[in-house]
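> Fold the following and give me the result.
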Amino acid sequence: MSPCHSNRTWSLTFNYFGSTWGRLFPPEIPDRKRNHPSVVKSNDLNTQDIGRELADKIMIHFKGMRPYLIINHLGRSKIDVNRPIEEGVEGEDSITLMAWNDYHNFMQTAIKDVEVNFDHGLLIDIHGHSHPKNFIELGYVISTETLSLSTSHINENAEIYSGSSIRALYTRKSSSIKFANLLYGKTTSLGGRLQSHGYDTVPSHIHQHPIKDEKYFHGGYCVQKYGSRHAEHILDAIQIELSRTLRVGDKERRSNVILALSESIAEFLREYY
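The predicted structure is shown next:
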């Protein structure tokens, strides 16, 4: 695990569960053997490479200032840092526990630096999915059922924004923007910006919510733990789930989506951070 620091008010993080190269499965770290629905052992391919290239492109947008970059190099069959420790680590092995704690200590170090030096920040957590729909899925710790509510209901129910991972952002901007616009506005949301680049994204102004019974990741452990749904946190968090077709195989397709992500995130940062 390794952090890269800069004077930015945001972090770019992603859980690297192995890729087509650079995977680490040291034999001294036991495999995760427990079997229940929350224990996932398959790899999110190419997320490390996407994250590194995305950080490089973001840096260009902000005159060479690089985001914090936190990488877990271990394969997911060994450890899952996007799960609570009792689910992400097998048994009480000291090496595995140290690796899980190191990753989250790096996260907390970056977050503390933002808290000390800036008024607010943004964490981006990058993952991959293999759902039938090849959408980019954005997670704000808001369920499919809640996203399916009417726009007026979303805007009028304080419990929805206060339970989201971008509570701090909305609190700062509530006098000038409705919460639903932050989630799926055409020009005011991250999803809207990605959709304008030609990538089907949920939530966005085209796909405000997943279709009923459609698989959708609304935000995992890291976004839930570190995002501003906790009133004492100033750091917002958004989980980005990229479909397998965008991550694997066609390098030109992957480069194009990284470019769209970098431009969309940079626009989002300039507008709100």
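> Please make it C-alpha for all contacts and neighbour counts, starting now.
Will do.
> what about Val39, how many residues close to it?
The tally of other residues near Val39 (other C-alpha atoms under 10 Å) stands at 17.
> Tell me who's in contact with it.
Val39 makes contact with Glu87, Gly88, according to C-alpha atoms under 8 Å, 6 or more residues apart in numbering.
> helix, strand or coil for Val257?
helix (DSSP: H, G, I helix; E, B strand; the rest coil).
> Against Tyr161, how distant is it?
Distance from Val257 to Tyr161, counting by C-alpha to C-alpha, to the nearest Å: 29 Å.
> Can you give me the distance of Pro26 to Tyr68?
26 Å.
> Please provide the structure for the following sequence as well, for comparison with the first:
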Amino acid sequence: MEQETLEYIDGYRSSCKYHCNGNVNIILSVPHGGSLMPDNVPDRTKEVYIHLLNTNNSFHDAEHCKINVIKDIRTDEFTENVINELNKIGNLKPFIIIGKWHRKKVDFNREILEGTLNNPEAISAYKNYHMNLNDAINQVNHLFGKGLLIDIHGHAQGNYSMIGYMLSSNQLNQNDLSDPSFKTSIESLCESNRNESIRGQTSFGSIFERHELGVAYPSLANPKPGSRVFFHGGYIIQNYSSKINAIQIELPYDIRTGRNKRMNAQNFAQVIVEYMKINNLLVTK
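Now for the predicted structure:
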């Protein structure tokens, strides 16, 4: 089957780019891989954030009030490699939103005040990213009736991947995840067996490991993160999981940038397709 080149549209002042004409019910979001540093948008700083919170009468302990401006290196490049591989698998073209502005200027994976620090240009960029993401979700739900949003990140906490379903490490360290108070970002898939959906044979982490992408938490082989740093899901999946199944993926540096990065992207694309097929999610047009 002949592959078609994906055409991207630039968002507000090139703050993001997006592909809104997908033919499969997959949405890929990459909020932290951007490098552009527009001169007239000030850097996000902790001091400005605390000032804004105080102005809004929102008390926060300054010691624990942080602004993260670290870029997720090459998550954009890795995701585009994954997209190319999906295109090779049955000409699959997902819906895509990729941030292009550096996280110093805007953070698309935070609520709007923290993400923009009330700068008008940052607000416009932020709203454009989320408008396109929301439009993609609405299109997927309208065209296919169901789908999967994967929010792709990078981390430097160790050589393991984190599969975020909005369950904290404390929750994942429990033997039984069937507690109804343990709300996840894939609730529609957890109705029959929450433990299986999160860390069983059909879970994303288990399929990820079977495709030789290294250790993933949670999975059948590695069900509990223990005392390791574990990012369970940020603003994007928390905000949109009521509308669509959503998973945050945190990939270690070597998977994104190492000598096997192309093979890793190929394997990751296969993981997405296998996961969606096994869980009766995949729909194409």
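> ok, Pro26 and Tyr68 of structure 1, which is more surrounded?
For Pro26 of structure 1 versus Tyr68, neighbours defined as other C-alpha under 10 Å are more numerous around Tyr68 (24 against 11).
> for the aligned partner of the more buried one in structure 2, what are its contacts?
Aligning on TM-score structural alignment places Tyr68 of structure 1 opposite Phe95 in structure 2. Each residue near Phe95 of structure 2 by C-alpha under 8 Å, 6+ apart is listed here: Tyr18, His19, Cys20, Asn21, Gly22, Val24, Asn25, Ile26, Ile27, Leu28, Ala136.
> Just list the residues touching the fourth one, thanks.
By that I understand Asn21 of structure 2. Residues near Asn21 of structure 2 by C-alpha under 8 Å, 6+ apart: Lys93, Pro94, Phe95.
> What's Asn181 of structure 1 aligned with over in structure 2?
In structure 2, Asn181 of structure 1 lands on Glu196 (TM-score structural alignment).
> how much does the helix or strand in which its match is found stray from structure 1?
Secondary structure assignment for Glu196 of structure 2, by DSSP states H and E: helix 194-199. Compared with structure 1 after the fit, helix 194-199 of structure 2 shows a mean deviation of 1.1 Å (mean C-alpha distance after the TM-score superposition for structure 1).
> quick one: contacts of stretch 195-206 of structure 1?
With C-alpha under 8 Å, 6+ apart as the criterion, stretch 195-206 of structure 1 contacts 134-138, 147, 183-186, 189-192, 194, 207-210, 260.
> Helix or strand next in line after the helix of greatest length in structure 1, which one?
Criterion DSSP state H: the longest helix present in structure 1 is helix 94-117. Sequence order places strand 121-129 as the next helix or strand after helix 94-117 of structure 1, per DSSP H and E.
> What span of structure 2 is that next one aligned with?
By TM-score structural alignment, strand 121-129 of structure 1 lines up with residues 147-155 in structure 2.
> Could you tell me how far the matching stretch lies from the centre of the chain?
2 Å (C-alpha atoms, centre = their mean, to the nearest Å).
> In contact with the match of Asn181 of structure 1, which residues are there?
With contact set as C-alpha under 8 Å, 6+ apart, Glu196 of structure 2 has these partners: Cys190, Thr202, Ser203.
> which of these are buried?
Cys190, Thr202, Ser203 (16 or more other C-alpha atoms under 10 Å).
> Turn the residues you listed into JSON lines, columns for distance to Lys104 of structure 2.
Below are the buried ones among the contacts of Glu196 of structure 2 laid out as JSON lines (distance: C-alpha to C-alpha, whole Å):
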{"residue": "Cys190", "distance to Lys104 of structure 2": "37"}
{"residue": "Thr202", "distance to Lys104 of structure 2": "38"}
{"residue": "Ser203", "distance to Lys104 of structure 2": "34"}
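> and which of those is nearest to Trp101 of structure 2?
Among the buried ones among the contacts of Glu196 of structure 2, Ser203 lies closest to Trp101 of structure 2 (C-alpha to C-alpha), at 32.7 Å.
> Not counting sequence-adjacent ones, nearest residue to that closest one?
Of all residues not flanking Ser203 of structure 2 in the chain, Ser197 sits nearest, at 5.0 Å (C-alpha to C-alpha, 6 or more residues apart in numbering).
> my guess is that neighbour meets Ile207, correct?
No: when contacts are counted by C-alpha atoms under 8 Å, Ser197 of structure 2 is not listed as touching Ile207 (11.4 Å).
> Tell me where the stretch 1-150 of structure 2 has strands.
9-10, 16-19, 26-30, 95-99, 148-155 (DSSP state E, counting those that start in this stretch).
> again with the stretch 151-285 of structure 2
Taking DSSP E, counting those that start in this stretch as the test, the strands found in the stretch 151-285 of structure 2 are 161-164, 216-217, 245-252.
> among these, which is nearest Lys66 of structure 2?
Among the strands of the stretch 151-285 of structure 2, strand 245-252 comes nearest to Lys66 of structure 2, with 19.7 Å by C-alpha to C-alpha.
> For the closest one, grab the matching residue range in structure 1.
On structure 1, the counterpart of strand 245-252 of structure 2 by TM-score structural alignment is residues 236-243.
> average distance between the matching stretch and structure 2?
Mean deviation for stretch 236-243 of structure 1: 0.5 Å (mean C-alpha distance after the TM-score superposition for structure 1).
> tell me how far that stretch is from the chain's mean position?
Worked out by C-alpha atoms, centre = their mean, stretch 236-243 of structure 1 lies 3 Å from the chain centre.
> Equivalent analysis for stretch 208-221 of structure 1, please.
Computed by C-alpha atoms, centre = their mean, the chain-centroid distance of stretch 208-221 of structure 1 equals 14 Å.
> cool, and stretch 30-43 of structure 1?
Centroid separation for stretch 30-43 of structure 1 versus its chain: 21 Å, with C-alpha atoms, centre = their mean.
> Give the buried residues for it.
Of all the residues in stretch 30-43 of structure 1, those buried under the rule 16+ other C-alpha under 10 Å are Pro30, Asp31, Arg32, Val39, Val40, Lys41, Asn43.
> Quote the end-to-end distance of it.
16 Å.
> Residue in structure 2 paired with Lys215 of structure 1?
In structure 2, the residue matched to Lys215 of structure 1 (TM-score structural alignment) is Val229.
> one step back: going by distance to Thr55 of structure 2, which of the contacts of Asn21 of structure 2 wins?
Phe95 (38.4 Å).
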